[in-house]
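*Asks:* Sharing a model that was predicted from the sequence below.
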Amino acid sequence: MGSQAIVTGASGFIGSSVARMLAHKGWTVHGIGSSHLAMEAQEQIGIKHWVQQDLTLASLQGLADKTGDPDIIIHCAGGSSVQASISNPYEDFARTANATLNVLEFMRRYSPASALVYPSSAAVYGQTSSLPIAESSTPKPFSPYGHHKRIAEILCESYSLQWQLSVSIVRLFSVYGAGLKKQLLWDACQKAEQGAYSFFGSGAEIRDWLHVEDASNLLILAAEYASPECVIINGGSGVGTSINEILKLVGSHFALVSAPTFSGKAREGDPDSYVADITKAQALGFIPSFSLSDGIRQYVEWFKKECML
């Protein structure tokens, strides 16, 4: 495998982690995304060339003209929030499906030898009646976010089959880690700091938590198995933990006296329970390295250092 990589959305939570890990492994990493990324930040995550533009054929070709055709593309750009997809489905579709189409068309026209890794989401599975969830489970998304991710997957499958592009899809479950300023852990830390520890749902909902460094390792590993068969791999730890347990763990780092309370009402678009069957990922050599307790402790330490005044 070569040494040139493009990471789309490299200024984001997962994209920046992937870029940093690729650079650490000796890759020359180039990034593209719509957000500003200061030179210092580029250096910190190992980006050699950064293009601040929307993901289009022209912007991708412009980057490749400067750097040469990539050996791998890890396409981390796209929508990242169920709630945002509900409030603005048009924008979420453009960020997820349209952007993925542009990456695939760039490969078809200009860089057919590149390998593509697409970080999808467990949201494509929708509500499931049995756990753990295998990749063979029929996708039944029920949020715009999940539908748009599935559409992006279908585009990947279509392009890989029709034009023999090498693609792999990783369906990520609940990715977390220092730097994530949204979703449950961020919300929990803010509420713990304020002493108002109340949440949606029942607390019995189950999630499969995967540290962002483990997720990044899996995405990079998946590039080795990209093929015209468009392999699909679950990205999780294989361990389910209830929301109540997670919140108690977070709260213990704030010395909370009261246990979390729950409204009993689920948020629109939120599934009941997700746990990944990671047999396929393990067969490729993937072993999650972060324990949940260590990962939560590190996240709370980061929150207290960076976010508490």
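*Replies:* Received the coordinates, thanks. Because the structure is predicted, anything quoted here is derived from the model rather than measured.
*Asks:* use CA for all of it now, contacts and neighbours both
*Replies:* Will do.
*Asks:* which residues in the stretch 151-300 of the chain form strands?
*Replies:* All strands of the stretch 151-300 of the chain, identified by DSSP state E, counting those that start in this stretch, fall at 166-172, 174-176, 198-199, 206-211, 231-235, 240-242, 261-262.
*Asks:* After the stretch of helix or strand Trp50 belongs to, heading C-terminal, what element do we hit next?
*Replies:* In this structure, Trp50 is located in strand 47-52 according to DSSP states H and E. Next in sequence after strand 47-52, counting helices and strands by DSSP H and E, comes helix 57-67.
*Asks:* Enumerate the positions of that following helix that are buried.
*Replies:* When neighbours are counted by 16 or more other CA atoms under 10 Å, the buried residues of helix 57-67 are found to be Leu57, Ser59, Leu60, Gln61, Leu63, Ala64, Thr67.
*Asks:* Just want to check the distance between the closest residue to Asn234 other than its chain neighbours and Ala222.
*Replies:* The shortest distance from Asn234 to any non-neighbouring residue, by CA to CA, 6 or more residues apart in numbering, is to Arg171 (4.8 Å). Distance of Arg171 to Ala222, given as CA to CA, to the nearest Å: 11 Å.
*Asks:* then this one, side by side with the first:
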Amino acid sequence: MTASKLEQLRKMTTVVADTGDIEAVRRLKPVDCTTNPTLLFKAAETPAYAPLVEEAIAWGKKAGSGDKVVQAVCDRLAVTFGTELTKIVPGRVSTEVDADLSFDTQATLDKARAIIAAYKERGIEKERILIKIASTWEGLQAAKVLQAEGIDCNLTLLFALPQAVAAADAKAFLISPFVGRILDWHVKAGGGPYTAETDPGVVSVRSIYAYYKTYGIDTVVMGASFRNTGEIEALAGCDRLTIGPGLLDELAGATGDLARRLDAKAPGEAPAKLVLDEKAFRFAMNEDAMATEKLAEGIRGFVKDLRSLRKLVATRLG
């Protein structure tokens, strides 16, 4: 019997689950797991995870009141979910720095170090955790410092080559280019129809992959934010792919041959090498309407869900 497409994909790509749903992770058995405020908010509203939420709320009630306590409870909740995930996946768990700190390098550093310290208190070493940071200039500079301290980072909300190059310059452990959101922008702008081969998000990740492999960059490329299995199949062979439970189930139920599309030994034609200081980075981003708009939109979306999570916690704290 032919192996499922998910089984075939796992032979050429490290599969990561993009969810805060602990039961889904247990069922799908990914190597790594990523979370974000949106996923945590959904999980916090799920009855199955009530004990985890109750523990964080009880801790918060002992800590006092006010906005700082609410934020501390949210941080604790993120680490609590992350801790549970480390018991299931053999690899890394990504935990996100608050999106409202995306333009503050020092605050990002402080939050990242606090997250690592909180995991350490629970017996989880930093080698099991990736700190997720938005790919703003300020976030990239924070990642550079953290990587030098031995804290590995996942640069998220990444939409364009300049962000990928700056992440490589920061020696980031991993980047998460958002395939589906790139497609969304182009469709909204009147582009298409697109096939898996012409999908702008797929094309972008292939370009970044070729750039990294051609120029000997060690940073891991992990495609993210998929809209359909066609995008995933078109990136088979990428270092890692982080996929939601629904699409993982689709791949698990699909048969037929899955061809390798990305290969480090033959990465394809790479873009010209870029040298970026802050001015060059900001100008390059300004020239790319899609990347600029989707980065801003992504930060706003994560902040909205973060505020919803804080509101939920504040209500529960009374």
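*Replies:* Perfect, I can see it now. On a predicted model such as this, the values are computed, not experimentally measured, just so you know.
*Asks:* care to give me the TM-score?
*Replies:* Remark: TM-score between the superposed chains equals 0.34 [TM-score structural alignment, normalised by the length of structure 1]; 162 aligned residues with a CA RMSD of 5.8 Å.
*Asks:* contacting residues for Ser121 of structure 1?
*Replies:* For Ser121 of structure 1, the contact set (CA atoms under 8 Å, 6 or more residues apart in numbering) comprises Gly146, Lys149, Val170, Arg171, Leu172, Phe173.
*Asks:* could I get the residues you listed as CSV with distance to Ser87 of structure 1?
*Replies:* Formatted as CSV, the contacts of Ser121 of structure 1 follow (distance: CA to CA, whole Å):
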residue, distance to Ser87 of structure 1
Gly146, 14
Lys149, 16
Val170, 26
Arg171, 23
Leu172, 22
Phe173, 22
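*Asks:* Which pair in those has the greatest spatial separation?
*Replies:* Largest separation among the contacts of Ser121 of structure 1 by CA to CA: Gly146 and Val170, giving 13.9 Å.
*Asks:* Next, the buried residues of the longest helix seen in structure 2.
*Replies:* If each helix of structure 2 is counted by residues according to DSSP state H, the longest one is helix 289-317. By neighbour count on 16+ other CA under 10 Å, the buried set for helix 289-317 of structure 2 is 290-292, 294-295, 298-299, 302-307, 309-310, 312-314, 317.
*Asks:* related to what we said a few turns ago, which one's more surrounded, Arg171 and Ala222 of structure 1?
*Replies:* For Arg171 of structure 1 versus Ala222, neighbours defined as other CA atoms under 10 Å are more numerous around Ala222 (26 against 23).
*Asks:* Might you report the residue contacts of the more buried one?
*Replies:* Ala222 of structure 1 makes contact with Val117, Ser168, Ile169, Val170 under the criterion CA under 8 Å, 6+ apart.
*Asks:* Could you pull out the buried residues of the strand holding Trp50 of structure 1?
*Replies:* Residues Ile47, His49, Trp50, Val51 are the ones in strand 47-52 of structure 1 that count as buried (16+ other CA under 10 Å).
*Asks:* now do stretch 55-69 of structure 2
*Replies:* By neighbour count with 16+ other CA under 10 Å, stretch 55-69 of structure 2 contains the buried residues Ala56, Ile57, Trp59, Gly60, Val69.
*Asks:* Point me to the helix or strand that includes the third one.
*Replies:* This means Trp59 of structure 2. Assigned by DSSP H and E, Trp59 of structure 2 falls within helix 50-63.
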